[in-house]
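A.B. asks: Predicted model follows, preceded by the sequence.
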Amino acid sequence: MSADIDQDDGQTVVPLSDPQAETFWREFSRQLPQLQTLDGQGFVMEANELLHNYAPGLSIELEGVAKEAGSKLVISAHGNTAEFENAQVLVRNAPQLQNFTVQAYRSRTLGADFGMRMEDFELTSSDVLVGYYDAGGITGLELAFAKPIPSDMMGHAQHMSFIMLDHVLGEWDFSVRVGPVEFVEEITNGLNGPVKLSEFPAVFDAFVRQTLGRTYEYPQEQDSRWLSLEVRARDTDEDAPPDILSFHDSANAVATRADLSYFLEWRLSFDSQEQLDQVRDVQDALDTELAHHQRGILVFTRVENMSSRVAAFYVDDPAHAQQLAQQLAAKHAKGIKAELNLSFDPAWNEYLSLYGAIHRRGEDA
C-alpha cells in the first residue's frame, strides 16, 4: 500500500544525516504500537507524516499487514535519484523491527501485465512496445504504442507508460539502469525488440546480463581485465606528457550495484619516482582492504601531468572508506599531499562515461 505524494524533483534535496535517521527510527519505534492499530492506509499516512519531518522527499510504503510477521516497509524516493542517498541512509540506520523488514526502493510489480485508467482513457502494459539498445553501458529505450492513441490523450498515455515502466522494472532498475527514453511512432529498425512492456522484465534482465555484461558478481583478481591508455585533453600542449589511464574493464560486471553507490576519488601528489611508487603502494593497499570483504572496487587510476596519481573506487560506506584512506595515508604516505573526494553516484556515471568512450573507440578502430 502506498501514499500519493506530490513530488517536486526540482527542489533542493537536504541531505539526511545518520543521527537524523536514528532519531526518526526511535520516534517511529515509539509510535509503532499505535500505528499497528490502524488500517493499512492509516498506517501509511501517519508514518509518512512523521517521516516528512526528517526527509520530505521520501515515503514509506507498506507491503503486507502491519500486525503480521513478514510485512515490509519500503522506503521510496518516487524515482527521484537525487533522493536515493537519503533512502539508503534511512535504511542503513533502520533498527530490527518486530514483524517488519525494511528495504530501499520499490520492487517490481508481480505480474507485469496490468492496466491503468486516467480520465476515462485506459492503457495496458501490453499496449506499450519497447525497443532497447546499449546506450554506452546503460539501457536506452524507445517506446511506441501498439494501438491508436487519440491526440488529446497522447500526453496522458506517455505519462502512464512511465508509471508502468517504474512498476514493471522496479524503482532502482528504471531510475538507475535505464538511460535515454524516447517515444516514437514506430520502433527504429535495428534495435532489439519490439517487445510488449508486459513481457519486458525478463528480456531486460537478459540484455543487462548478456549484452551489457552485468553479472553483479565481484570480479576475481585472476580474471580481472585492465586496459592502459594514454589520454590527452584537447587544449593540452602537444609537448606535454599525456595522462596515463589504467582502466578496470572487469569492474563493469558490478556497475550500478546498489551496495556500491559511492564514488571515491583519492588524489596523491608526487615529485619523484620514489614518491610515485609510494603513492601507488598506498592506493593499492586501499584497494586490497576494500576488496577483502567486497566493500569497494578500484575502477581506474590516472597519472596526471606526471605530478599526481588518482585512484577511483566505488564503495559501500563512504565514512568507512574515507577513514581507511586517511589511516593508510598517515601510516605509509607521510608528507605527501592527499585530496579525497566522495560523491553519491548510483548510476556509475563516472565509470560508465569512460567505459562507453573506450569501447566506442575500440569499435571505431
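C.D. replies: Sure, I can see it.

A.B. asks: C-alpha only now, for contacts and for neighbours.
C.D. replies: OK.

A.B. asks: Centre of this structure to the edge, which residue is at the far end?
C.D. replies: For the chain, the largest distance from the centre (C-alpha atoms, centre = their mean) belongs to Asp239, which lies 39.7 Å off.

A.B. asks: check contacts around the residue nearest to Ala112 when sequence neighbours are not counted.
C.D. replies: Nearest non-adjacent residue to Ala112, counting by C-alpha to C-alpha, 6 or more residues apart in numbering: Ser198, 4.7 Å away. Residues near Ser198 by C-alpha atoms under 8 Å, 6 or more residues apart in numbering: 112-114, 125-126, 168.

A.B. asks: repeat that for 10 Å
C.D. replies: Residues counted as contacts of Ser198 (C-alpha atoms under 10 Å, 6 or more residues apart in numbering) are 111-115, 124-130, 164-165, 168.

A.B. asks: Pick out the residue nearest the middle of this protein.
C.D. replies: With C-alpha atoms, centre = their mean applied to the chain, the nearest residue to centre is Pro346, 2.7 Å.

A.B. asks: Test my guess that it contacts Arg257.
C.D. replies: Yes. Counting by C-alpha atoms under 10 Å, Pro346 does reach Arg257; the two are 7.6 Å apart.

A.B. asks: what sits in contact with each of the two?
C.D. replies: Between them, Pro346 and Arg257 share these contacting residues under C-alpha under 10 Å, 6+ apart: 172, 176-177, 314.

A.B. asks: need these in TSV with distance to Gln7, secondary structure and neighbour count, can you?
C.D. replies: TSV is the format used below for those (distance: C-alpha to C-alpha, whole Å; DSSP: H, G, I helix; E, B strand; the rest coil; neighbours: other C-alpha atoms under 10 Å):
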residue	distance to Gln7	secondary structure	neighbour count
Trp172	17	helix	25
Val176	18	helix	22
Arg177	21	helix	20
Tyr314	29	strand	33
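
A.B. asks: Okay, helices next: where are they in this structure?
C.D. replies: 18-35, 40-51, 84-92, 154-169, 171-172, 200-210, 273-292, 318-332, 349-364 (DSSP state H).

A.B. asks: putting a second one here so we can go through both:
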Amino acid sequence: MSEAAPELSAAELAQRIDTFWLGFLQGEAELVQKPVRDQVEEINEILEASLDGLALEMSANDGDLQIELIATAQGSKDRFPLLMDFVKRAPPLKHYTLRAFRSRTEEPDFPIRMNDFELATSELLIGHFADEGQVGIEVKFDRELPSDMQDHARNMAFIMLDHVLGEYDFAIKVGVVDFVDEFSAEVIQATPLHQFGAVMDSFWTGALGHTGLFPNGEDSWSTLTLAFESDGEGNHAIVSVNDSANAVAARPDLGHAVELKLPAHDQATLDAARDLQDQIATRLELHHAGILSHTMLRNGERMANYYVGDLPAALEMINASVQSAPLADADLRSEFDPSWSKYFEFAG
C-alpha cells in the first residue's frame, strides 16, 4: 500500500475524495449491473489507489438495484477523520446508500470459519473493567484450542469483536485487550461475546458515566499538582480537570482536541488568559459545539484543552477571539483524539 495519503494536505485529500465520487457517479448505472463481487473489487481498486486505508463493503445480492455501501477504515483510528470526510462529501446516488463504519451484527450468536478452523461468539467469554475512561476487556476461550491455532484464534477473536461491537465503538471505547486463561481480580463479570454489546453499553453510560449528555449548571472541577523532574527541581504544573466533561467524553461529534496556550507569566496575564479561555468555553458549550475539558498552568503559560466536533468552525472562532483580545504569543494546535486520551491522562 502507498504511504502518500497521510502526507497530503486537507485540500488535496478533499480533491481526491471529490474525484473518486465524480467517477463513481458517472459509472454508477453500469456498475450496479455487475455481480456484487465484481463491484466491490472494482471500486476498491480505484479507492485504494487514491485514498489509502479506506475500503467500501456491500450488503447486497447479485441483481439488487438498491445496495448499501459501508465505508470502513478497517478499525484504524488514524483514518477515521478521512473516512468521515469521505462519507460527508459523497453525492446523492441513485442505486446506493452510504454509511460510515461497520455496524454491529444483529445475529444473536454466529460462527466464523477461517483456514478450516471455526469459532463461535458463544465460545468467547469477555471480562470487562474500567481502563482510564475506556472499557478494558479480557478474553477467555471457553473451549479447548489446538496448540497450533492459538494465534489464529486470537486474530479471529479480534474480527469477531469488531463485528459484535461495531467498528467505531471497538476502536474508540475499548482500551486494553488481553487474552487470559483465567480472569483477573479487576474483572467485573464474564459475558459471552454475543451478549457483550449491551453489557458494554450499560457499563459505558453507567459505571463510567459517559451518558453523552452535556452538563447543566456549574461544572465540577478537580485540581492536580504535578512535578516534572526532567525540567529541574521544583518545576511543577497545576492541572484543573473538568469532571463534568466526563459525561460527553468520546462522543462521536466531539473527537477533535484543540489546545490553546496563552502567556501567563504574572497575575495580569494569567487573569487575561483565564478570562479569554473561559469565554471561548462558554461560546462552545452554549451551542453544544464543544467543551473545555482541562487546563494546565506551567512554565509561564496557561493551556486550555477543548473537545470540538466542527474543527474548522472552532478554530475560526478561537482565532478570532484571540485576535480581538489581543494577546501576544498565542499557540493554537489541534489533533484528532476521539478516545479523549488527553483528558483521561488527568481525569479520574
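C.D. replies: Looks like it came in fine. These numbers were taken from a predicted model, which means no experiment stands behind them.

A.B. asks: tm score of chain vs chain?
C.D. replies: Superposed pair, TM-score by TM-score structural alignment, normalised by the length of the second structure: 0.91. Supporting alignment: 343 aligned residues with a C-alpha RMSD of 2.3 Å.

A.B. asks: what's the matching residue for Ala247 of the second structure over in the first structure?
C.D. replies: Mapped onto the first structure by TM-score structural alignment, Ala247 of the second structure lines up with Ala253.

A.B. asks: Spit out the contact partners of that match.
C.D. replies: 208-209, 212-219 are the contacts of Ala253 of the first structure under C-alpha under 10 Å, 6+ apart.

A.B. asks: let's see it at 7 Å
C.D. replies: 213-217 (C-alpha atoms under 7 Å, 6 or more residues apart in numbering).

A.B. asks: State the number of residues packed around the nearest residue to it once chain neighbours are set aside.
C.D. replies: Excluding its sequence neighbours, the residue lying closest to Ala253 of the first structure (C-alpha to C-alpha, 6+ apart) is Arg214, at 4.3 Å. Number of residues near Arg214 of the first structure (other C-alpha atoms under 10 Å) recorded here: 21.

A.B. asks: Could I get the contacting residues of the equivalent of Arg214 of the first structure over in the second structure?
C.D. replies: Mapped onto the second structure by TM-score structural alignment, Arg214 of the first structure lines up with His210. Shown in contact with His210 of the second structure (C-alpha under 7 Å, 6+ apart): 204, 246-249.

A.B. asks: what's around Gly348 of the second structure, how many residues?
C.D. replies: Using other C-alpha under 10 Å, Gly348 of the second structure has 12 other residues around it.

A.B. asks: Can you find the partner of the residue nearest to the centre of the first structure in the second structure?
C.D. replies: Using TM-score structural alignment, the partner of Pro346 of the first structure in the second structure is Pro338.

A.B. asks: for Gln20 of the first structure, same thing?
C.D. replies: Aligned partner of Gln20 of the first structure by TM-score structural alignment: Arg16.

A.B. asks: Distance check, the nearest residue to its match once chain neighbours are set aside against Leu13 of the second structure.
C.D. replies: In this structure, Arg16 of the second structure finds its nearest non-sequential neighbour in Ser50, 6.4 Å apart by C-alpha to C-alpha, 6+ apart. Distance, Ser50 of the second structure to Leu13 of the second structure, using C-alpha to C-alpha, to the nearest Å: 9 Å.

A.B. asks: Also Leu56 of the second structure?
C.D. replies: Taken as C-alpha to C-alpha, the span from Leu56 of the second structure to Leu13 of the second structure is 17 Å.

A.B. asks: And His265 of the second structure, by the same measure?
C.D. replies: From His265 of the second structure to Leu13 of the second structure the distance is 40 Å (C-alpha to C-alpha).

A.B. asks: Those two: which has the busier surroundings?
C.D. replies: A direct count of neighbours by other C-alpha under 10 Å for His265 of the second structure and Leu13 places Leu13 higher, at 19 against 14.

A.B. asks: Now do the contacts for Ala257 of the second structure.
C.D. replies: Per C-alpha under 7 Å, 6+ apart, neighbours of Ala257 of the second structure: 305-308, 334-337.

A.B. asks: go again using 10 Å as the cut-off
C.D. replies: Counting by C-alpha under 10 Å, 6+ apart, Ala257 of the second structure makes contact with 290-293, 305-309, 311, 333-338, 340-343.

A.B. asks: Any of those buried? List them.
C.D. replies: Buried members of those, counted by 16 or more other C-alpha atoms under 10 Å: 290-293, 305-309, 311, 334, 336-338, 340-341, 343.

A.B. asks: Against Phe203 of the second structure, how distant is the aligned partner of Leu141 of the first structure in the second structure?
C.D. replies: Residue pairing (TM-score structural alignment): Leu141 of the first structure is matched to Ile137 of the second structure. As judged by C-alpha to C-alpha, Ile137 of the second structure and Phe203 of the second structure stand 12 Å apart.

A.B. asks: quick revisit: can you list which of the contacts of Ala253 of the first structure carry over to the second structure?
C.D. replies: Using both residues aligned by TM-score structural alignment, their matches' C-alpha atoms under 7 Å, the second structure keeps these contacts from the contacts of Ala253 of the first structure: 213-217.
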